[in-house]
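Novice: Fold the following and give me the result.
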Amino acid sequence: MQRVEGTRYTWHAAPDGGACFPTATGWTYVSNSEVPIVGGASAIGFDATGKVTSAYRILNGTTLNCAGGATPWGTWLSCEEHDLGLVHETDPTGATSARSRSAMGRFKHEAAACDPVRKVVYLTEDQSDGCFYRFTPFTWGDLSKGTLDVLLGSGTGPVRWARVPNPEVWLTPTRNQVTGAMRFDGGEGCYYTNNICYFTTKGDNRVWAYDAASATLDLAYDDDLVTGGTPPLTGVDNITGTATGDLYVAEDGGNMEINIITSNGIVAPFLRVLGHDKSEITGPAFSPDGSRLYFSSQRGKSGFIGGTDGHTYEVTGPFRR
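Specialist: Below you'll find the model as predicted:
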């Protein structure tokens, strides 16, 4: 925990999911804190040259804020990772108070990704028998009310959705309310682009690809299918992408790498963090102009899970085009 350079703000411990948002003078990077009881989220402001201009808190009073996702209307969905966890919609500028969105379900939330074509939000669940969800708000841009569906299927191929009857108040967890709900071994990152929602599962080192246009499920990566040596990508976790179609997948453990999956399916290491062997890479996000990549080592060199450490980095491009 150190002060953000050029400010008087102390950056939070255990940084997790993150995203960038454009501003009138540059951009803002937001980051969750996966610390119990005092988790929440913070933000760093940058000017057009990439210089830090501010740092501040945007969410308080929440716990174990893991990943999340950005909305098309410029808010950050901060997700709590516990059995009754909520999604909290926050303002990256800090000007408006955060609001919990209980209609999106109470479960071990991990990440969220918005699909502006179908006007839904996809959600992952960090359980060994977790599910993949779709939230459809009654009004696009207002997440206070809507319906929560769960994905049904038996593997890759055609899939369908069914409504979760009691997403907010339940005796039976959301993942067990619908017969035939497809199980995923530890849902993690979630990223939508061009009709495809990519999401990762850490228990089996897979990157899934849900084609929303055809309602089919496929695999973009599976370490069990790698032949001829050690798989390049293990411990799959947070995921993001570029406008050119490349995916960037962060590792929880593994070699502490961010791996690239190119648009033609090549998987290769992009960067590695040395000396942080008991940590995980979190929060990868590109600046709006694509010139900078931000990410964190959640537990830093100490590897302390309780959260008193953590480092957030900036990598300057140019990146692959």
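Novice: contacts, neighbours, all on C-alpha from now
Specialist: Noted.
Novice: just how off-centre is the longest strand seen in the chain within its chain?
Specialist: Counting by DSSP state E, the longest strand found in the chain is strand 142-152. Remark: strand 142-152 is offset 18 Å from the chain centroid, using Cα atoms, centre = their mean, to the nearest Å.
Novice: what does that strand contact?
Specialist: 101-105, 131-139, 159-164, 167, 175, 178, 180-182 (Cα atoms under 8 Å, 6 or more residues apart in numbering).
Novice: Drop anything exposed from those.
Specialist: 101-105, 131-137, 159, 161-164, 167, 175, 178, 181-182 (16 or more other Cα atoms under 10 Å).
Novice: So for the longest strand of the chain, what gets flagged as buried?
Specialist: Quick answer for strand 142-152 (16+ other Cα under 10 Å): 143, 145-152.
Novice: So which residues of the stretch 151-300 of the chain form strands?
Specialist: Using DSSP state E, counting those that start in this stretch, the strands assigned to the stretch 151-300 of the chain run over residues 157-158, 160-163, 187-193, 196-201, 206-211, 216-222, 236-241, 247-251, 257-261, 267-272, 281-286, 292-297.
Novice: To check against the first, give me the structure of this:
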Amino acid sequence: MQRRNLLRAAVVGTGSVAFGFTMTRPSFAAYPVQTGPSPYGALQSADANGVLLPQGFTSRIVARSSQTVPGTSYTWHGAPDGGACFADGNGWIYTSNSELGSTGGAGALRFDASGNVVDAYRILGNTNNNCAGGATPWHTWLSCEEVDRGFVYETDPFGANAAVQRPAMGRFKHEAAACDPDRGVIYLTEDVTDGAFYRFKPTTWGNLASGQLQVLTESGGALTWKNVPDPDGSPTATRNQVAGTKRFNGGEGCYYADGVCFFTTKGDNRVWAYDAVANTIAIAYDDNLTANAPLTGVDNVTGSASGDLFIAEDGGNLEICIITPDDIVAPFLRLSGHSASEITGPAFNPAGNRLYFSSQRGTSGSSSGGMTFEVTGPFRTA
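Specialist: The predicted structure is shown next:
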């Protein structure tokens, strides 16, 4: 991904927060992204799977909660949530969390070079409310528990190695993770109304057994990363241990590309852009500052090879919206008949021509009715 983004000149307060981002670092403009036409065109009528897509795109359901994945012996988990794709020889693997209490965890779908599902299996079991997470450059999936003093579990998408609990990454109400190999850190979001934004610095990059958890703080308009004294989070929660911790209202999805970590906050329907090079933070999207805002209930986020962001809705009208490098926000797809659900786990296969995501509760509104989709079509590559 070659997105080159940064802050805009409309500065709030003393200068640590700006509105919006642009394609090139030297560029500046006045406002967050605005509503406009999608580069993929208008949504067409719902297909047989209840998915409204642009012209030229098609959908299929690759797995249903509580049902055996066709061609395998694995029963797909309930409440599918965050996900990621991994290259697997000529094929690929899609991992998916299960946001169930005590019986949560994560599963995986294996695809061959033609996109056929050839295997499905469990990679983590009996954990709590595994919501989002993130892929690592060394090809593991970080599955995060969205509970008080929850853990991060490092799992093997290929199903060969047992999952490992990573307490050094902190115990809090985890949401998502995004790896920054340029600085050797992993960014972490926290899903509470007065949450923090964290990064974990492993002692050795590629080994999450030890390291330092840090929290983003703000003083006098300057941002600083400070060590969290007690990552175990007891008796004092990690977000309340360091003076000046910068607060975020309900941290959700997290995605890193080309020096910028994008993350979403559901409490104020914002997409943030933390520029790790300049150590500044921007509001890339705010539904209160965008006319006829199409994106509400911001949640999981991923990116494409063209530099587009794809952001799933928890609520709203059940869309995945696109934010382009040209500062346009528009719907990319919409689900019909899923009003009691949420869209989760958007992720592209390695070739970038297939997008996976789930409807966590499907059309039934129950965690046992989740559906995992694949969308194929002419996705932009530049």
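Novice: Please state their TM-score.
Specialist: TM-score of the superposed chains, computed with TM-score structural alignment, normalised by the length of the first structure, equals 0.96; 316 aligned residues with a Cα RMSD of 1.2 Å.
Novice: for the strands of the stretch 151-300 of the first structure, which one sits closest to residue 83 of the first structure?
Specialist: strand 187-193 (13.9 Å; Cα to Cα).
Novice: relative to strand 281-286, how tilted is that closest one?
Specialist: Angle between the axes of strand 187-193 of the first structure and strand 281-286 is 10 degrees (criterion: axes from the mean of the first three to the mean of the last three Cα atoms, to 10 degrees).
Novice: check the fit of strand 187-193 of the first structure onto the second structure and give the mean distance.
Specialist: Superposing on the second structure places strand 187-193 of the first structure at an average distance of 0.2 Å from its equivalents, by mean Cα distance after the TM-score superposition for the first structure.
Novice: So which residues make contact with that strand?
Specialist: With Cα under 8 Å, 6+ apart as the criterion, strand 187-193 of the first structure contacts 67, 69, 110-115, 122-128, 130-132, 197-202, 236-241.
Novice: can you rerun that using 6 Å?
Specialist: 110-113, 124-126, 197-201, 237-240 (Cα atoms under 6 Å, 6 or more residues apart in numbering).
Novice: Same question for stretch 170-178 of the first structure.
Specialist: 131, 167.
Novice: Report the aligned residue range of the second structure for it.
Specialist: Mapping stretch 170-178 of the first structure onto the second structure (TM-score structural alignment) gives residues 234-242.
Novice: Just the buried residues of that stretch, please?
Specialist: With the criterion 16+ other Cα under 10 Å, stretch 234-242 of the second structure contains buried residues 237-239, 241-242.
Novice: what do you get for stretch 91-109 of the second structure?
Specialist: 91-100, 103-109.
Novice: How far does it stretch from one end to the other?
Specialist: Stretch 91-109 of the second structure has its terminal residues 11 Å apart, counting by Cα to Cα, to the nearest Å.
Novice: ok, back up a step: the longest strand of the first structure vs the second structure - mean distance after superposition?
Specialist: Counting by mean Cα distance after the TM-score superposition for the first structure, strand 142-152 of the first structure comes out at 0.5 Å.
Novice: Let me see the contact set for residue 374 of the second structure.
Specialist: Applying Cα under 6 Å, 6+ apart, the residues near residue 374 of the second structure are 59-60, 355-356.
Novice: So what does it match up with in the first structure?
Specialist: Match for residue 374 of the second structure (TM-score structural alignment): residue 314.
Novice: again, but for residue 91 of the second structure
Specialist: Match for residue 91 of the second structure (TM-score structural alignment): residue 26.
Novice: gap between that match and residue 81 of the first structure?
Specialist: 31 Å.
Novice: Dump the buried residues of strand 142-152 of the first structure into CSV; add distance to residue 3 of the first structure as well.
Specialist: Output for the buried residues of strand 142-152 of the first structure, formatted as CSV (distance: Cα to Cα, whole Å):
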residue, distance to residue 3 of the first structure
143, 34
145, 38
146, 40
147, 41
148, 40
149, 42
150, 42
151, 43
152, 46
